[in-house]
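okay, structure incoming, though there's no sequence with it:
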């Protein structure tokens, strides 16, 4: 049973996660310093160092579940404490190494271990699997997601709407895919393709982590499975120049600092979610498609960017489903095994309707 939830990391996404959870649970939010917003938060806030293991053991012990909206590199320690204490664990990580570590923990877990509950990985895998389930035999699943400024400027056509560390991490690390029926690693920032959505031109390219565990799930069942990030045209070549030709992959922190300084946050953004599955049904080749453009949303009188609410709502809907018994009560939860229809039926998942 979930009654008390600890939310770690009170940036934009973590704060909205806590606010949405507080509609159904008793929530405590924690960060190294109290966040400053122009509105009152609907949950209790405490301050502390999340790297202090003794402190975190005490605080986590007082809750039924812990949700991490922290940078990916802080999640292993939190997941370890949650596993040790038998507390449900949820996070937003796109980092493959972190996820594999949590999968290892889940083998002996007495509670839920659910990383990758955000946008990509997260709901994009739920949607991809939803499109694929109608076919008697699958040929391909392709998933594309873009978190973009509504009004791009400059050659890069980008502004940071979420963690710069996360963006850099997914641009540098290799991605996973299934091509010609074979599971393989592909280089991020490669595989560039043109993509058109509602008459607008974009590009899409491989980035790490967006598929979550889908390659494992669909290996041997599909000829092609891949995930690409959507950006405005020209972005991919510039990032390849920075990361590979200038060798900035060797100094992630410097790269993050340069990008954050050059491309500050914007309030008006758009999140593009696109997925397609192809296969055979009744002896004929069929194609299922999903495309949604998500704009900023006003929730309880407050303006939230598209990246904030799509990421937060994906995670909170999964917590709702676990609390309601609609998902397993222990072990690792694969996003692609979550019913899209059931997620849409939750209070928070209905945001995607």
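Nice, thanks for sending it over. As the structure is a computational prediction, the values presented were derived from the model and not from experiment.

use CA for all of it now, contacts and neighbours both
Will do.

tell me where the stretch 101-250 of the chain has helices.
With DSSP state H, counting those that start in this stretch, the ranges of helices along the stretch 101-250 of the chain come out as 123-132, 164-172, 214-218, 235-240.

which helices and strands does the first one pack with?
Counting contacts by 3 or more C-alpha pairs under 8 Å, 6 or more residues apart in numbering; DSSP states H and E, helix 123-132 is packed against strand 137-149, strand 269-281, strand 284-294, helix 340-344.

swap the cut-off to 6 Å and go again
Applying 3 or more C-alpha pairs under 6 Å, 6 or more residues apart in numbering; DSSP states H and E, one finds that helix 123-132 contacts strand 269-281.

give me the contacts around the strand it packs on.
For strand 269-281, contacts defined as C-alpha atoms under 6 Å, 6 or more residues apart in numbering pick out 128, 131-132, 135-150, 285-295, 306.

identify the residues contacting residue 113.
Under the criterion of C-alpha under 6 Å, 6+ apart, the contact list for residue 113 reads 89, 106, 331-332.

report the angle between the longest helix that the chain contains and strand 137-149.
Ordering each helix of the chain by length in residues (DSSP state H) puts helix 306-323 first. Helix 306-323 and strand 137-149 are oriented at 130 degrees to each other (axes from the mean of the first three to the mean of the last three C-alpha atoms, to 10 degrees).

now helix 306-323: buried residues?
306-323 (16 or more other C-alpha atoms under 10 Å).

so what touches stretch 231-242?
Contacts for stretch 231-242 (C-alpha under 6 Å, 6+ apart): 156-157, 202-203.

here comes the other one, which I'd like you to weigh against the first:
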């Protein structure tokens, strides 16, 4: 544990997740200012707010000039300019992106030299699922496979899609259409999204899972040559991916992403009663000091279902609180000295047991397998 290095935090974007990020940071004792394109001053929020056009690079740089850290909760295509402004200003940077190009640019900034942290991909996937998966690998002498799955779903699905867009429609469309990085035979490869469909059962509930892009962050690079198989799949109710392939391919929506997002949200708007399923599995040969089956082939699993919960006097959707809490816990680890305080931080560097000891990470502790 080292002396705290972060006192003031700027949160960019006060939407579904950003407001809760700011609330959690404020509860943890940080001085917080939330920036948004809309005026939030009438909401009586427990932190300061200001109106900023996040497309204006100079305005963004000016807004973060007094901050020690910035957490970007903006749409993925706006994160790059925030990261660049933070790097120039010497401000610690955190975001929730799953966009590969954004993370590539953040890594370039870190490689150019930084006295501060640049930590993208601090949400749910990439983010928490990678932290858990990587932590499971540390119980093994030899790791053969890492299989990670996440599903953010309505608790009471209706219709053939069995889905509700509680998350960014742009993000979901990109996950379904962009190629997916995986490790096969120890080598990194790109494969089409919505392929390698499999059946998954969690707590008696049947799901289907297929490859989607962006959920692994930098893990394929980290584990290339170390594991034979590594992939990330999205969990959905049975039949979902068949309908999505019809929508994108037979109806010609693959090349009309903006329209696809509009149509899908109109058809399947957000719901209050959501659930986030998380399934991480690692297989290989356990370490000789492992408490169960030492030195033997084994498969370790971590499976959870997260539902809406009350935080700061308000009930938050499962997707909102799991994403926000993951990002804030990572910032708390940097501030507490449990993570490096400069350079690029990959999610697989983060120890899950330590993550759970933070004030905000403790929200995930004690939740049982469904």
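Cool, the structure landed. Small disclaimer: the values here were computed from a predicted structure and weren't measured.

any idea what the TM-score comes out to?
Once the chains are laid over each other, their TM-score by TM-score structural alignment, normalised by the length of structure 1 reads 0.98; 352 aligned residues with a C-alpha RMSD of 1.2 Å.

neighbour count and distance to residue 24 of structure 1 added to the contacts of stretch 231-242 of structure 1, as TSV?
As requested, these are exported to TSV (neighbours: other C-alpha atoms under 10 Å; distance: C-alpha to C-alpha, whole Å):
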residue	neighbour count	distance to residue 24 of structure 1
156	17	41
157	17	39
202	17	39
203	19	40
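
between these, which is closest to residue 111 of structure 1?
Nearest to residue 111 of structure 1 out of the contacts of stretch 231-242 of structure 1 is residue 203 (C-alpha to C-alpha; 40.3 Å).

quick check: closest non-adjacent residue to whatever residue of structure 2 lines up with that closest one.
By TM-score structural alignment, residue 203 of structure 1 lines up with residue 208 in structure 2. Using C-alpha to C-alpha, 6 or more residues apart in numbering and skipping the chain neighbours, the partner closest in space to residue 208 of structure 2 is residue 199 (4.6 Å).

and for residue 315 of structure 1?
The shortest distance from residue 315 of structure 1 to any non-neighbouring residue, by C-alpha to C-alpha, 6+ apart, is to residue 117 (4.8 Å).

residues contacting the counterpart of the one you found in structure 2?
Mapped onto structure 2 by TM-score structural alignment, residue 117 of structure 1 lines up with residue 122. Applying C-alpha under 6 Å, 6+ apart to residue 122 of structure 2 gives the contacts 95-96, 327.

which of those sits closest to residue 19 of structure 2?
Among those, and counting by C-alpha to C-alpha, the member closest to residue 19 of structure 2 is residue 327, at 12.5 Å.

so what does that closest one match up with in structure 1?
So, by TM-score structural alignment, residue 327 of structure 2 is matched to residue 315.

re the thing from before, among the contacts of strand 269-281 of structure 1, which ones are buried?
By 16+ other C-alpha under 10 Å, the contacts of strand 269-281 of structure 1 give 128, 131-132, 135, 137-150, 287-289, 294-295, 306 as buried.

got a list of what residue 134 of structure 2 touches?
The neighbourhood of residue 134 of structure 2, defined by C-alpha under 6 Å, 6+ apart, consists of residue 348.

same question, residue 192 of structure 2
Counting by C-alpha under 6 Å, 6+ apart, residue 192 of structure 2 has contacts residue 179.

pretty sure residue 6 of structure 2 is touching residue 68, no?
Yes - with contacts counted by C-alpha atoms under 6 Å, residue 6 of structure 2 reaches residue 68, the gap being 5.4 Å.

measure the most centrally placed residue in structure 1 to residue 55 of structure 1 for me?
A centroid search over structure 1 (C-alpha atoms, centre = their mean) returns residue 118, at 2.9 Å, as the residue closest to the centre. For residue 118 of structure 1, the distance to residue 55 of structure 1 equals 27 Å [C-alpha to C-alpha, to the nearest Å].

cool, and residue 104 of structure 1?
Residue 104 of structure 1 is 24 Å from residue 55 of structure 1, by C-alpha to C-alpha.

what's around the residue mapped onto residue 24 of structure 2 from structure 1, how many residues?
Under the alignment (TM-score structural alignment), residue 24 of structure 2 maps onto residue 20 of structure 1. Residues lying near residue 20 of structure 1 (other C-alpha atoms under 10 Å) number 23.

now the strands for the stretch 51-200 of structure 1?
For the stretch 51-200 of structure 1, the strands defined by DSSP state E, counting those that start in this stretch cover 65-68, 88-91, 112-114, 137-149, 175-179, 182-186, 193-197, 200-206.

can you tell me what part of structure 2 the fifth one aligns to?
Mapped onto structure 2 using TM-score structural alignment, strand 175-179 of structure 1 spans residues 180-184.

mean deviation of that stretch from structure 1?
Superposing on structure 1 and averaging over aligned pairs (mean C-alpha distance after the TM-score superposition for structure 1), stretch 180-184 of structure 2 comes out at 0.7 Å.

gap between that stretch and the chain center?
18 Å (C-alpha atoms, centre = their mean, to the nearest Å).

what residues does it touch?
188-191, 193, 212-213, 228-231.

just put those residues in a markdown table and tack on distance to residue 72 of structure 2 and neighbour count.
Listed next are these as a markdown table, based on distance: C-alpha to C-alpha, whole Å; neighbours: other C-alpha atoms under 10 Å:
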| residue | distance to residue 72 of structure 2 | neighbour count |
| --- | --- | --- |
| 188 | 29 | 18 |
| 189 | 30 | 14 |
| 190 | 28 | 13 |
| 191 | 29 | 17 |
| 193 | 27 | 19 |
| 212 | 23 | 29 |
| 213 | 21 | 31 |
| 228 | 34 | 17 |
| 229 | 32 | 23 |
| 230 | 28 | 25 |
| 231 | 26 | 22 |
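
show me what residue 60 of structure 1 lines up with in structure 2.
Residue 60 of structure 1 maps onto residue 64 in structure 2, with residues paired by TM-score structural alignment.

do the same with residue 29 of structure 1
So, by TM-score structural alignment, residue 29 of structure 1 is matched to residue 34.

isn't its match right up against residue 13?
No - using C-alpha under 6 Å, residue 34 of structure 2 makes no contact with residue 13, being 7.0 Å away.

which ones are touching the closest residue to the match of residue 60 of structure 1 other than its chain neighbours?
Nearest residue to residue 64 of structure 2, sequence neighbours excluded (C-alpha to C-alpha, 6+ apart): residue 10, at 6.3 Å. The contact partners of residue 10 of structure 2, by C-alpha under 6 Å, 6+ apart, come to 32-34, 70.

if we use 7 Å, what do you get?
Taking C-alpha atoms under 7 Å, 6 or more residues apart in numbering as the criterion, residue 10 of structure 2 is in contact with 32-34, 64, 67, 69-71.
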